[in-house]
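S.K.: heads up, no residue letters with this:
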């Protein structure tokens, strides 16, 4: 558990907000995707990223974004713990990825205490619009998360999960044929 309002975290959040604002403005007003801005912020930015405007992250320094991955409009990543987005991941508009865990004790919440757990979105995952990926979750390789789902537990590889909370409704059959 830590205080999210320390001077160091406040400075990191201000830096991330500034970079996100500059990045979003370049897209919205200049039609330019300036990945050098996000590269300076993220822990790792893979090759051939595609990150749409109105992107927001809390710190940025804990985000690893894979090769050929896509993050659509209005995505939010609260990255007090590591967030790993694998290769060839497709994330729809208005998805929230939140590493934060708030304490039950209202006194601690009032004092801005929280904890955080990492999120791992493995290669080939597709996440539908308005979905929420919660702290401590791994979404397994090639899985699909339905629109509006709230993922609170790990999703195995090659699964389709939907609902609130998200539940696996079927496995994906991987056909090795072209």
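M.R.: Perfect, I can see it now. Worth saying up front: this structure is predicted, and the values here are computed from it rather than measured.
S.K.: C-alpha only now, for contacts and for neighbours.
M.R.: Will do.
S.K.: residue ranges for the helices of this protein, please.
M.R.: Secondary structure of the chain (DSSP state H): helices at 7-30, 35-41, 106-110.
S.K.: of all those helices, which lies closest to residue 64?
M.R.: helix 35-41 (9.9 Å; C-alpha to C-alpha).
S.K.: list the contacts of stretch 116-127.
M.R.: By C-alpha atoms under 8 Å, 6 or more residues apart in numbering, the list of residues contacting stretch 116-127 from outside reads 1, 80-92, 95, 97, 99-101, 133-147.
S.K.: what do you get if the cut-off is 7 Å, keeping everything else the same?
M.R.: 80-92, 99-101, 135-146 (C-alpha atoms under 7 Å, 6 or more residues apart in numbering).
S.K.: in that stretch, which residues are buried?
M.R.: Using 16 or more other C-alpha atoms under 10 Å as the test for burial, stretch 116-127 gives 116, 117, 118, 119, 120, 121, 122, 123, 124, 125, 126, 127.
S.K.: mind checking the end-to-end distance for that stretch?
M.R.: 22 Å (C-alpha to C-alpha, to the nearest Å).
S.K.: another one to put next to it:
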């Protein structure tokens, strides 16, 4: 099994693997191209996003953006992302349709072993993130590895989402918790 296959399966893998370094380098170059593009040239921005990530429909992402790989991130249609999105997509990131993402949001699938000896080995792993349709992530939200956020949910600004949040609610805080059902 390759290091990439291990990474995508959420198993311990070596991030310094040549294939992974090359794919990460590709993403870094595409992010730079996107971030340096004319912000009013929607055609160029759309073209770069479709090379970098998996886009199912209309999408607007304000510059700057940063992706570890991009190829592991999937966007539904009618998605709006404000300035400064950071996605550490060592595992699959699924973002549904009609999602709105505020400025400075971080979506993180990458994580490290808790055991210090194992962590010192340099191996890491990831856990996928799923964000349902019609979710709103407020400014500065951090979505941690392995989290699923249900459809129609609003996550308040500055929240740190460490565990699954159900559909049809408002959730806030650090750690993020349901404030009310919709």
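M.R.: Good, I have the coordinates. Keep in mind that what you see is a predicted model, and the values were worked out from it rather than measured.
S.K.: the helices of the first structure: which one's closest to residue 54 of the first structure?
M.R.: Of these, nearest to residue 54 of the first structure by C-alpha to C-alpha is helix 7-30, at 5.5 Å.
S.K.: show me what the closest one is packed against.
M.R.: Judged by 3 or more C-alpha pairs under 7 Å, 6 or more residues apart in numbering; DSSP states H and E, the packing partners of helix 7-30 of the first structure are helix 35-41.
S.K.: and the helix it packs on, what does it pack against?
M.R.: helix 7-30.
S.K.: would you mind measuring from the residue lying farthest from the centre of the second structure to residue 127 of the second structure?
M.R.: Distance to the chain centre peaks in the second structure at residue 117, reaching 28.1 Å (criterion: C-alpha atoms, centre = their mean). Per C-alpha to C-alpha, residue 117 of the second structure is found 21 Å from residue 127 of the second structure.
S.K.: just to revisit the earlier point, would you turn the buried residues of stretch 116-127 of the first structure into TSV with distance to residue 61 of the first structure?
M.R.: Shown next, in TSV, are these (distance: C-alpha to C-alpha, whole Å):
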residue	distance to residue 61 of the first structure
116	14
117	15
118	13
119	14
120	15
121	17
122	19
123	21
124	23
125	22
126	23
127	22
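S.K.: among the residues you listed, which one lies nearest to residue 28 of the first structure?
M.R.: residue 127 (23.8 Å).
S.K.: map that closest one across to the second structure for me.
M.R.: Under the alignment (TM-score structural alignment), residue 127 of the first structure maps onto residue 137 of the second structure.
S.K.: its match and residue 172 of the second structure, how far apart?
M.R.: For residue 137 of the second structure, the distance to residue 172 of the second structure - C-alpha to C-alpha - is 10 Å.
S.K.: then residue 160 of the second structure?
M.R.: 8 Å.
S.K.: residue 141 of the second structure contacts residue 157, correct?
M.R.: Yes. Look at residue 141 of the second structure against residue 157 with C-alpha atoms under 7 Å: they come within range, at 5.8 Å.
S.K.: ok, back up a step: which one of the helices of the first structure lies closest to residue 170 of the first structure?
M.R.: helix 35-41 (35.8 Å).
S.K.: where in the second structure does that closest one fall?
M.R.: Under TM-score structural alignment, the match for helix 35-41 of the first structure is residues 46-52.
S.K.: pull out the buried positions in the matching stretch.
M.R.: Under the neighbour-count rule (16+ other C-alpha under 10 Å), stretch 46-52 of the second structure has 46, 48, 49, 50, 52 buried.
S.K.: that stretch vs the first structure, average offset?
M.R.: Superposed on the first structure, stretch 46-52 of the second structure shows a mean distance of 1.3 Å to its aligned residues (mean C-alpha distance after the TM-score superposition for the first structure).
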